[in-house]
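In: Here is the input, now give the coordinates:
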Amino acid sequence: MPVSTKSKKSAAPTDVVSATPFVSTTEAVVPGSAKLKQAILRHLTYTLARDVHTATPRDWWIATAMAVRESILARLIATQGVHNDQNVRRLYYLSLEYLMGRLTENNVYNTDHFDDVVTALKELGIEFNEIREQEVDMGLGNGGLGRLAACFLDSLATLDYPAIGYGIHYEFGLFKQEFVNGHQVEHPDSWMIFGTPWEVLRPEYAVTIQIYGQVENVFDDLGNYRPRWVNTKSVMGVPYDIPIAGYGTKTVNLLRLWASRSTEEFDLAAFNSGGYVDAVREKVVGETISKVLYPNDKTENGKELRLVQQYFFVACSLRDIIRRHFRNDDKGNTWDNFSDKVAVQLNDTHPAVAVPELMRILLDEENFQWDKAWAIVTRVFGYTNHTLLPEALEKWSVPLFGRVLPRHLQIIFEINKQLMVVVAAKWPGDVDKMRICSIIDEGGAKAVRMANLSVVGSHAVNGVAALHTELLKKDLFPEFDALYPGKFQNKTNGITPRRWLLDCNPRLSALITKTLGHTKWAKDLDELRGLEKVAGDAAFQKEFMAIKRANKVDLAAVIKAECGIDVSPDALFDVQIKRLHEYKRQHLNLLHILALYRRLLQNPALDIVPRVFVFAAKAAPGYDLAKNIIRAINMIGAKINNDARIGGKLKVAFLPNYRVSLAERIIPAADLSEQISTAGKEASGTGNMKLALNGALTIGTLDGANVEIGEEVGDENIFIFGMTVEQVEALNAKGYNPWDFYNADEELKAIVDWLGSNFFTPGENQPFGHVHHSLLGGGDPYMVLADFRSYSDAHAKVDAMYRHTAQWAKSAILNTARVGKFSSDRTIREYAEKIWSLPSVKV
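Out: You can find the predicted model right below:
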């Protein structure tokens, strides 16, 4: 287990993790393991009605969580008291996703309770590692967007920034993933079925919002035009708060999640007359809004529900933000200083409807003139862009938007009208510039471009890696960059070292703490640079690689339990874990696996480093090609795993139901990190940062944050392959033809043909037809074939280096030592200084 800050205090008085001495509030609420043990037993008895003889592991987990929660809630109350008394400027972070994972271990580390919890439970005959497995991952997110938001919340609290996250209290997560005959099968992720001890219901702050209806064009008594939004349907948002404890500080911020509730009462008359379904229909419809993360939007109903979801959480959150501001009216809070006290960050375009919603409130409810309202709006909002893919930039059809939010559509048209005046002044007579900048896409069916709305309605727009931001300005939004000089900024993503090293890799954390002689690294990741001086030390290398092997033994047990596959911890663990998408190119990885398999079949004596290829990913339910890639990996992997001819030199494991808690098992065990997106397609990536921090070497393209990782760790400690952004653009301009690469490379042609056959699934007709077609007939949009040979050559270099244990160990250590830049603490400080103008406030 890692050496906690608590256990080091007496031995090293100078060992602090903040600029001022860290005085824990633990003693005030739960002073030591003895009192913590009493609290656990108290909750076991009086909260759960259990005794030590009848308590299940889940009961012990809840009782422990409730005991620790006492301290966290005391800090939360103190934090909110200080923030309110000082009338601070706050950040409000709007995100449709928060991939929080499990909270128990994170909370006991952040509140400095870890040693006491372990001791108290041991005295009760309970192992902490057993009870923490009772917690299910919170189903509040899907991929990197949600995980980033979770990291940001951790850093905001750790750095003492006043902040509140807002999102949706999904009853069901994305889905639980199972593989049946290699196919992805989706099951409901009912993570909330038994509740969680980490949330607090706040019914007193419930909000009622309106949707649908029509707009009446009326005039007030003074003859002023005052449109009214009428005949609407009401939905209630009920907030649940999840406290977010900072590490090594007393600050506890919160994440407020909105659950939808119908405002329609149960229809007793209908029920009594036998209309049981009719009696609850309106109630069910109202509560569907927060039912599930990302309903399938292949249908019109699915699209409508997603738009309603987005407006629901934004409207509830803005109401709450406004309420918070005006409860301090005794401190002089008015609309005049609203933008001085409120900063709102839009995490991607999902919350973009906040722009017209705040305008609607100011215009229709507060009777502001347009210019004054718009000035407030544009000072309040900032926008983070997370994608360069045009198809991923949200657009809503005008008829759908007008049906759900008719008044907002009017306001958007007016914003666009005024935008066009600005564009025309900048580029007189240039219709193309007007078309490109317009919030309304008129090419075909009219649609509202939410990215354009977000850019226009925000005072700052940021990308999430240096390369991504440059491509935003150069390729995606060059006109807006010219129209609004200085609006675009870069804020390279980061990860919290508390979750992604201290919590998930206790063996390595303990070694780092022992070597550096302090735990300051957990709050200042640049301290890991101190490991550089021992990177070449044989004894340290041996210890470091022994920890890596122990983590691989643990992951091998997970692979055996989940997949039924025996793998050797002495093999190279080659890991690709991320959302399943064409641009992330899991099928490029698959082609290389096929090439290695074919080489071994044709030469069983071929000397290669044994490899275990580890995949974990979910494909969106309606994404047929991505699901076909999953099946191809599973079925080809099954053939390889059971082929005695290759002597166990290759194994392929696709772990089902990828989630944070599974990532926490995979990442510490990884030797090689696959970051192989087509250059110019990945905005940043954060998995690349987590894997490098835990001592995995990256094989990747010059894409997203890979570029900056390479700059930090050094060219000799990363495997870069493939085309650059400029080369991709040049090949596209010339006219990319995948058949040219297919015909010019005998091995590539053979494996692509093999993939297109039914060799791996006898009796089936074109089982991997979607994948095969995408590579050739479909035009290979992500240039898999163009990068294959370079990728294969890079893997040969991986193989060669892995044979030299000392060289590999040194590179792995230097990866851990040199990625301090990618702490989310650094990212948040940059946001706070450059975008939010947000001072920290010590509690």
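
In: CA only for contacts and neighbour counts going forward, please
Out: Will do.

In: Moving along the chain from the helix or strand containing residue 307, name the first helix or strand you hit.
Out: In the assignment (DSSP states H and E), residue 307 maps to helix 300-326. Once helix 300-326 ends, the next helix or strand along the chain (criterion: DSSP H and E) is helix 338-341.

In: which strands and helices sit next to that following helix?
Out: helix 370-380 (3 or more Cα pairs under 8 Å, 6 or more residues apart in numbering; DSSP states H and E).

In: I'd like the structure of this one too, to check against the first:
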Amino acid sequence: MPTPAKAKKAASKAAKKKTKGFNFDIGYDAESLKTSILNHLRFSLARDVKGATTRDWWLATCYAVKDRILDRYMKTQAKHNNENTRRVYYLSLEYLMGRLMENNLVSAGVYDVTREALEELGQDFDDIINEEVDMGLGNGGLGRLAACFLDSLATLEYPAIGYGIHYEFGLFRQEFVNGHQVEHPDNWLQKGTPWQINRPEYQVEVPIYGHVEYHFNSKGDWYPLWVNTQSIIGMPWDIPIVGYGANTVNFLRLWESRASNEFDLEAFNRGGYTEAVRDKAVSETISKVLYPNDKSESGKELRLVQQYFFVACSLHDIIRRYKNLNEGWGDFPSKVAVQLNDTHPAIAVPELMRILVDEEEMDWDDAWAICRNVFGYTNHTLLPEALEKWSVPLFQKVLPRHLQIIFEINRRFLEDEVEAHWPGDNSKKSALSIIEEGHPKMVRMAYLAVVASNSINGVAALHTELLKKNLFHDFDELYPGRFNNKTNGITPRRFLKVCNPALSELIAEKVGEDWPTNLDKLTGLAKFADDKAFQKRFMQIKRDNKVRLAATIEVLCGVTVNPDALFDVQIKRLHEYKRQHLLLLHILARYREILHNPDKPIVPRVIIFGAKAAPGYDLAKNIILAINKIGKTINEDPRVGDKLKVVFLPNYRVSLAEQIVPAADLSEQISTAGKEASGTGNMKLSLNGALTIGTLDGANVEIKEEVGDENIFIFGMTVDEVEKLRSSGYNPWDFYNENPELKAIVDWMASDTFTPGEPFALEPVRRSLLDGGDPFFVLADYAAYAEAQKKVDECFLDQERWARMAILNSAHMGKFSSDRTIHEYARDIWKLESLPVEK
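Out: Modelled structure (predicted):
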């Protein structure tokens, strides 16, 4: 009998003999791509050239490109496994990926040859690109940041895996009906996607519900046993993440929920057809939709189950990968870094403790040491109401063993750490406790993440200081040096090279082709800021982008806009603190000025909104209604003409942002100071030559430092001034009564002028500003905002000055590359080394 080693060698030799004469090299020239596309059209899709639709060509092209990406992916994973390298595992409930085809073509270096191949095959490249739908895996800034980070991790060749949920439906597809937001299912997977790879061999069984019993072990000691649980299967789907100009291809692993027992044959045979598939339907609900409405108790329960499901699957996968290459647990912290993107994955802390203590029978202190060496936590909000809390009764129902572990973590934390630092101070224990007293008691997930992590970071310099000063002041005192800042960044590949190719070519001509991975090289543009010829080219590119966006506006909104007007843009999630209603008041003031002084010269503006309001956020939806109703009135008023247009582009998403960002002249970043953690839209817009009007909030502070005071329009109260006004007793009625213009437009807004037949339709917005106490100081900042907008008009009239300012904004955005951010995470938090992959 041959030994196993000899048998394996013989099998390998036989396999090589069978494949002798076959060439597995993948060509990257146009001819090779044409062959691949035609082969996939025929053999993957069973379509001939004559009968193929645009979608067929898109799929065949994606498959051809994916072949080349997967070749690099396999080399990357082989390298990581052979080196038994340290990896970072990024846990996020959102990844706002957008479309992948164009970005992958650029990152893989096959954009030009693919365009050439398709054109030689008689196909319209742009039509094929536009066949793709956005992936419904995220909502706003949190998910878009995660997508940028994955791009940078691969580009910088850091070993990394992202984990999330394979949502069947995205947040929702937004439509406006008579001005109202109407939500429709975002069935982004309806026709499938060519980019994902199913990995059934790595599926995970996840327990939930049940209860805890205590039994004796072989040593006569009590131990807890989580019993009578229900099981859900986590099915992994992988999406390759291509590094730009690198051979590294990392991946994003998304978990789809499936029933452990999908079909009850006995129930079916007795006629219970619905009952037979009930478990399947319930289990699949978990990964059904991004952010189910949690106004109801059942919605809250689903959110908690979602979070645990993806975290449990991910930790199981991380541990499986570790155990394949390592013996024992001693090297786990040196091989694994887990980053919690906000509090959504914080349940990973008690889950890892459960695995180590209950399943691996590890001593509590040793297990806790592993947790603290592995986890890092990124905070993304300064709003206390946005910090997740779960009721103890809900936790007890869904995750009874985890609740016990959280109580034990809290007990040891209060007794061993808080008591040692503040002896006998029960008020500190109450303030810092992971369990918030009340009826019912609540689990503070942010506190759990802070206590368990070796690093807690904010996402802008101001945000981090406010975390340390206010939200986590006592924790910062208890853990000096554990809080640190990592200012957010954006990938310049998608948000300049891909979405603004003409500007990208101009930049490459002036500073070199390698700027997409060396964004600091943009400073070389500064010397051209006063060059008239360069200004002309720069602004012509901007105008061409505005012409393209104007065409999209006409298609989506039925409104014709003038590309020579100032394009004033506010694109972000609809929330009171982001103050879309402050811009709305400015719109009303401009409209009123036009009507009162029809012969007065005015800078024409096209004001562009893009935003979704959470389905349960009634006031945000009323603000959308107000913008749409007022915009419609203005757009149809013949007295206004092209002086003012207001458009709200429906279903804002990444692919729409990629059209808006290159065309924007003015970037509205007007949140209440102290409320926006960072922002990334401000970076994208400024990078593409838009000027910012904004408060000293989030990353606006750092943008101002980079571009200079003279190249940004800053207005409004500072964080300290906001707090001073709040503590002195802010009364919005005072500002309303003292400013005749403000009083007039607030009253006008809530009248039936814009909603004939519905006299109180917009009253909720007015009520929030006055009777509701104006919690985000819209009225207090209005006069300063109006003054800043006058300065914007003055600058835009001087086109040479505006061009100079726009060029200098693009030139000084180098700091805000997500490559810089990821380098800082890797160096300071993850202790991660780059691992280049050879071709």
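
In: Any idea what the TM-score is?
Out: Put the two chains on top of each other and the TM-score (TM-score structural alignment, normalised by the length of structure 2) is 0.96; 814 aligned residues with a Cα RMSD of 1.0 Å.

In: Trace the helix holding residue 307 of structure 1 over to structure 2 and give me the residue numbers.
Out: Aligned by TM-score structural alignment, helix 300-326 of structure 1 falls on residues 297-323 of structure 2.

In: mean deviation (superposed) between the helix holding residue 307 of structure 1 and structure 2, please.
Out: Average distance, helix 300-326 of structure 1 versus aligned residues of structure 2 after superposition (mean Cα distance after the TM-score superposition for structure 1): 0.3 Å.

In: Now do that helix: distance to the chain's middle.
Out: 20 Å (Cα atoms, centre = their mean, to the nearest Å).

In: Please apply the same query to stretch 826-834 of structure 2.
Out: Per Cα atoms, centre = their mean, the centroid offset for stretch 826-834 of structure 2 relative to its chain is 22 Å.

In: same question, stretch 508-518 of structure 2
Out: Averaged C-alpha coordinates place stretch 508-518 of structure 2 at 27 Å from its chain's average position (Cα atoms, centre = their mean).

In: repeat for stretch 336-345 of structure 1
Out: 26 Å.

In: Can you check the distance spanned by that stretch, start to finish?
Out: 20 Å (Cα to Cα, to the nearest Å).

In: Repeat that for stretch 605-621 of structure 1.
Out: Start-to-end, stretch 605-621 of structure 1 (Cα to Cα) is 42 Å.

In: mind listing what's buried in it?
Out: For stretch 605-621 of structure 1, a neighbour-count test (16 or more other Cα atoms under 10 Å) marks 609-621 as buried.

In: With stretch 704-715 of structure 1 instead?
Out: Across stretch 704-715 of structure 1, burial judged by 16+ other Cα under 10 Å covers 704-710, 712-713.

In: and if you look at stretch 65-79 of structure 1?
Out: For stretch 65-79 of structure 1, by 16+ other Cα under 10 Å, it's 65-69, 71-76, 78-79.

In: Kindly name the residues of structure 2 that line up with it.
Out: Under TM-score structural alignment, the match for stretch 65-79 of structure 1 is residues 62-76.

In: Distance from stretch 395-412 of structure 2 to the middle of the chain?
Out: 30 Å.

In: can you tell me the helix or strand for the spatially most central residue of structure 2?
Out: Closest residue to the average C-alpha location of structure 2: residue 143 at 1.5 Å, with Cα atoms, centre = their mean. Here residue 143 of structure 2, judged by DSSP H and E, is contained in helix 141-155.

In: In structure 1, point out the residues matching that helix.
Out: If you align by TM-score structural alignment, helix 141-155 of structure 2 falls on residues 144-158 of structure 1.

In: Give me the distance from that stretch to the chain's centre.
Out: With Cα atoms, centre = their mean, you get 8 Å for stretch 144-158 of structure 1.

In: Just give me the mean distance for that stretch relative to structure 2.
Out: Mean deviation for stretch 144-158 of structure 1: 0.2 Å (mean Cα distance after the TM-score superposition for structure 1).

In: what's the matching range in structure 1 for the lengthiest strand in structure 2?
Out: The strand that spans the most residues within structure 2, counting by DSSP state E, is strand 230-242. Residues 233-245 of structure 1 are matched to strand 230-242 of structure 2 when aligned by TM-score structural alignment.

In: Tell me the buried residues in that stretch?
Out: Under 16+ other Cα under 10 Å, the buried positions of stretch 233-245 of structure 1 are 234-245.

In: quick one: which of these is nearest to residue 195 of structure 1?
Out: residue 240 (11.5 Å; Cα to Cα).

In: How about the closest one: what's its closest non-neighbour residue?
Out: residue 201 (4.5 Å; Cα to Cα, 6 or more residues apart in numbering).

In: Tell me, how many residues neighbour the corresponding residue of structure 2 for the one you found?
Out: Matched to structure 2 by TM-score structural alignment, residue 201 of structure 1 sits across from residue 198. The number of residues packed near residue 198 of structure 2 is 14, by other Cα atoms under 10 Å.
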